[in-house]
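Trainee: Only the shape, not the letters, is given here:
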């Protein structure tokens, strides 16, 4: 079969090569070769075409991690339909928004989402049910396995063009309704190609896929790059990512690389027996991101796992998913940094006066062949995001003279107190060094005198707010010190990708400060 270069073409080339019979994906002990995944994806594409799904149609995918997700991902790419991942942690009203906003004509879902799907205000005209999923639908419903019985297409499969739309990745919605980052096949391929060189991947790499495949990090951090190389990806089931399960899988599958969100890194630091087991594995590369990783966490893990590179990266759903990376040999001299730009990324900052510079402090700007094409259906937001020819990330950072980026927070999270900028991350770094604090977030609350003041919200055991304030007083300038330290009984609220929802903490903190008056 001849294929134009597109996302499905990556799988096709490997399936046709000497690596075709090698294992591509493993899930719960079941292995699939590249040729098996290729054939099942093509059958699915033909089945969807027969069911009325056409190139360019939006298809919402509401699946837990597993082999169907990989087949859907490549099947939609072969068909030329647009994949719209829906996070399985979303609530019905949030799923409704994604389906309506994207204009999805088809929804593919498994049993994990049955209750949420049943509660939707409206369903796309076609619903594909995976496994024992059942749904009452006035439109058309077809079983996934029925689609897979469709014969393979005869002759060549041309596939979509490089500049055709491939995916709509919805933002996490930390500041409002999620919007869709629209990605072409070309951008997705650039996002993966560079990882081979920049991360030193090869066919012997065994990657443990921990994030949901509905997140941008799921397919686009290493996974697709390894399909290009003939490497292996082992997929963790949704909801099965306890530290014990992760270590057991790393041991059993001989994992060399993986990705953990910061919250998971902190949990491992509370499990010395599991860290000891990790030291005896082949794990040699562990990257973290999605939010700034506390420096204390990286330092402690690096000491616990001396043979494993503990790497912090920076990326976004608008792509590249890995824009910068701090190598392990740079971790000591540039502790706390997110590293330097990778080969596909151009990095700058927009200073407060509006000027754009390679060095200095301000909003982080990116230019890349991997960057999204637009925010789908939002021309004004797209224009604002790409003002001056750069992608404005909404994140704040400092680029030093050597080109290392340090993330200081979100632009909308920055606190202005008495005319001075206060970056929550700087205070949070100090808090995370205090024994007993498991989670910490700093938010700004209204203040009659200063406009805003910083308030620390912490989670932990046997914590004394006054002692915490005294510790901060010894580490921070007076205008940066938290005016109050509030104990939060429950884990901090987070969005489906694990980022702290400061929009929920701000009113909570403000109410308690007002009540204390």
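Mentor: Happy to help now that I have it. The structure presented is a predicted model; accordingly, all values stated were derived computationally and were not measured.

Trainee: For the rest of this, base every contact and every neighbour count on C-alpha atoms.
Mentor: OK.

Trainee: Identify the residues contacting residue 372.
Mentor: 181-184, 187, 318-319 (Cα atoms under 8 Å, 6 or more residues apart in numbering).

Trainee: Equivalent analysis for residue 310, please.
Mentor: 285-288, 298, 301-302, 328 are the contacts of residue 310 under Cα under 8 Å, 6+ apart.

Trainee: which residue packs closest to it, ignoring adjacent ones?
Mentor: Excluding the flanking residues, the one nearest residue 310 by Cα to Cα, 6 or more residues apart in numbering is residue 286, at 5.1 Å.

Trainee: got it, and residue 129?
Mentor: Residue 129's closest residue in space is residue 143 (Cα to Cα, 6+ apart), at 4.9 Å.

Trainee: Give me the neighbour count for that neighbour.
Mentor: 16 (other Cα atoms under 10 Å).

Trainee: same question, residue 393
Mentor: Neighbour number of residue 393 under other Cα under 10 Å is 18.

Trainee: how about the strands of the stretch 401-517 of the chain, start to end?
Mentor: 405-410, 415-417, 420-422, 437-447, 451-460, 484-487 (DSSP state E, counting those that start in this stretch).

Trainee: Likewise for the stretch 51-200 of the chain?
Mentor: 58-62, 82-85, 106-110, 126-130, 140-143, 165-170, 180-184.

Trainee: in the fifth one, what counts as buried?
Mentor: For strand 140-143, burial by neighbour count (16 or more other Cα atoms under 10 Å) applies to 141-143.

Trainee: Check it against this one:
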């Protein structure tokens, strides 16, 4: 059995997703201006949603999710956050975090309130918060949005009235979490990905039927919210979704540890960083930089950032027009990929093999 797969955008996404959850055509929400290529006309009947996300090489992955997985995620979130409420929709609905707000709203039977008028700002958040119709208020944010609201007096006043403020998309800086707590904001830190229907671990503990294990230092996630796999990529599906101990698991490629049931995520085990909720492949940044005159040796590492979670930092022993090089990265890969700094060294540190010592450069970037 199959069903049709449709690409939807903008205001069409909510209507099409609701229909997909009820058995209508499956949907792939696309970003404005995006034109997904190579899609099949139909997918297996159990697939309701396909989410396009970046891989470690920068190429797209298409995560296939069932209605059961999405609704299981919504039920787990509702229980963990203290019951149903009305959501402010502050995230794009072609990302899993924004789509989750829609699914949770459908499950609760309460329409979300969307920010109006353009990009996220404190003023637009305040306007949306004041249009909420019930006292049980919820919002999902990425850390950069939270930082913006904490720095605005009117936004902070509204934020304190929320039943929960769910923050995910990347590791939330400890200083930002402390600032929120000191300000009286009920912050809930979420961990998950498109492959788990979004966040399935809140404040280090799995919610609903989610399960967590750590194998050889890698975080594995299980439970009813797991994706079916990657559309059109059985090899990657078999690599990342595995059976172990009679259960199915998603191998996250994140490092972490588990102690007394509490998960601590230590960072990516591959070369992808997440800045402002957007995945950025370090290899792709290096590729663009190395195409610029004088930067053939450029190396890019991730550095912690108090606002964005992580940002790329580039190193070179060459000489180039720094601003032009950074602008070239932004033009090809997007704003999140722009290096925060392009550092010139007399010589790049090397391993005995002659390859760049990325660990040493990461230490320099953190300093």
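Mentor: Thanks, I have it. This is a predicted model, so every value here is computed, not measured.

Trainee: TM-score of the superposition?
Mentor: For this chain pair, the superposition-based TM-score is 0.72 by TM-score structural alignment, normalised by the length of structure 2; 309 aligned residues with a Cα RMSD of 3.8 Å.

Trainee: In structure 2, which of the contacts of residue 310 of structure 1 still touch?
Mentor: Among the contacts of residue 310 of structure 1, the ones still in contact in structure 2 (both residues aligned by TM-score structural alignment, their matches' Cα atoms under 8 Å) are 285-288, 298, 301-302.

Trainee: Could you export the residues you listed to CSV, including columns for neighbour count and secondary structure?
Mentor: Below are those laid out as CSV (neighbours: other Cα atoms under 10 Å; DSSP: H, G, I helix; E, B strand; the rest coil):
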residue, neighbour count, secondary structure
285, 18, strand
286, 20, strand
287, 20, strand
288, 23, strand
298, 21, helix
301, 18, helix
302, 18, helix
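
Trainee: ok, back up a step: with mean neighbour count and distance to residue 360 of structure 1 as new columns, can the strands of the stretch 401-517 of structure 1 be given to me in JSON lines?
Mentor: What follows is these, written out as JSON lines (neighbours: other Cα atoms under 10 Å; distance: least, Cα to Cα, whole Å):
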{"stretch": "strand 405-410", "mean neighbour count": "23", "distance to residue 360 of structure 1": "10"}
{"stretch": "strand 415-417", "mean neighbour count": "20", "distance to residue 360 of structure 1": "19"}
{"stretch": "strand 420-422", "mean neighbour count": "16", "distance to residue 360 of structure 1": "15"}
{"stretch": "strand 437-447", "mean neighbour count": "21", "distance to residue 360 of structure 1": "24"}
{"stretch": "strand 451-460", "mean neighbour count": "22", "distance to residue 360 of structure 1": "24"}
{"stretch": "strand 484-487", "mean neighbour count": "20", "distance to residue 360 of structure 1": "31"}
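
Trainee: Nearest to residue 470 of structure 1 among those strands would be which one?
Mentor: strand 484-487 (10.6 Å; Cα to Cα).

Trainee: Show me what the closest one is in contact with.
Mentor: 454-459, 463, 465-466, 468-469, 509, 513.

Trainee: how about 10 Å then?
Mentor: Residues from elsewhere that reach strand 484-487 of structure 1, judged by Cα atoms under 10 Å, 6 or more residues apart in numbering: 440, 442, 453-461, 463-469, 508-509, 512-513.

Trainee: for stretch 271-286 of structure 1, same thing?
Mentor: Outside stretch 271-286 of structure 1, the residues that touch it by Cα under 10 Å, 6+ apart are 199, 206-208, 243-244, 246-248, 250-260, 265, 268-269, 301, 304-312, 328.

Trainee: make it 8 Å
Mentor: Under Cα under 8 Å, 6+ apart, the answer for stretch 271-286 of structure 1 is 243-244, 247, 250-251, 254-260, 268-269, 304-311.

Trainee: thinking again about what came up before, just send the contacts of residue 372 of structure 1 back as a markdown table, with distance to residue 81 of structure 1 and neighbour count too.
Mentor: A markdown table is the format used below for the contacts of residue 372 of structure 1 (distance: Cα to Cα, whole Å; neighbours: other Cα atoms under 10 Å):
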| residue | distance to residue 81 of structure 1 | neighbour count |
| --- | --- | --- |
| 181 | 16 | 22 |
| 182 | 13 | 24 |
| 183 | 12 | 27 |
| 184 | 11 | 24 |
| 187 | 16 | 25 |
| 318 | 19 | 23 |
| 319 | 20 | 29 |
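
Trainee: would a markdown table of the residues you listed with distance to residue 164 of structure 1 be doable?
Mentor: As requested, those are exported to a markdown table (distance: Cα to Cα, whole Å):
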| residue | distance to residue 164 of structure 1 |
| --- | --- |
| 181 | 14 |
| 182 | 10 |
| 183 | 9 |
| 184 | 5 |
| 187 | 10 |
| 318 | 16 |
| 319 | 16 |
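
Trainee: how many neighbours does the residue nearest to residue 67 of structure 1 when sequence neighbours are not counted have?
Mentor: Nearest residue to residue 67 of structure 1, sequence neighbours excluded (Cα to Cα, 6+ apart): residue 27, at 6.7 Å. For residue 27 of structure 1, the count of nearby residues is 16 (other Cα under 10 Å).

Trainee: Aligned counterpart of residue 27 of structure 1 in structure 2, please.
Mentor: In structure 2, no residue is paired with residue 27 of structure 1, using TM-score structural alignment.

Trainee: Then residue 248 of structure 1?
Mentor: In structure 2, the residue paired with residue 248 of structure 1 is residue 127, using TM-score structural alignment.

Trainee: do residue 236 of structure 1 as well
Mentor: Using TM-score structural alignment, residue 236 of structure 1 sits opposite residue 115 in structure 2.

Trainee: residues touching that match, list them.
Mentor: With Cα under 8 Å, 6+ apart, residue 115 of structure 2 has these contacts: 88-90, 124-125, 127-128.
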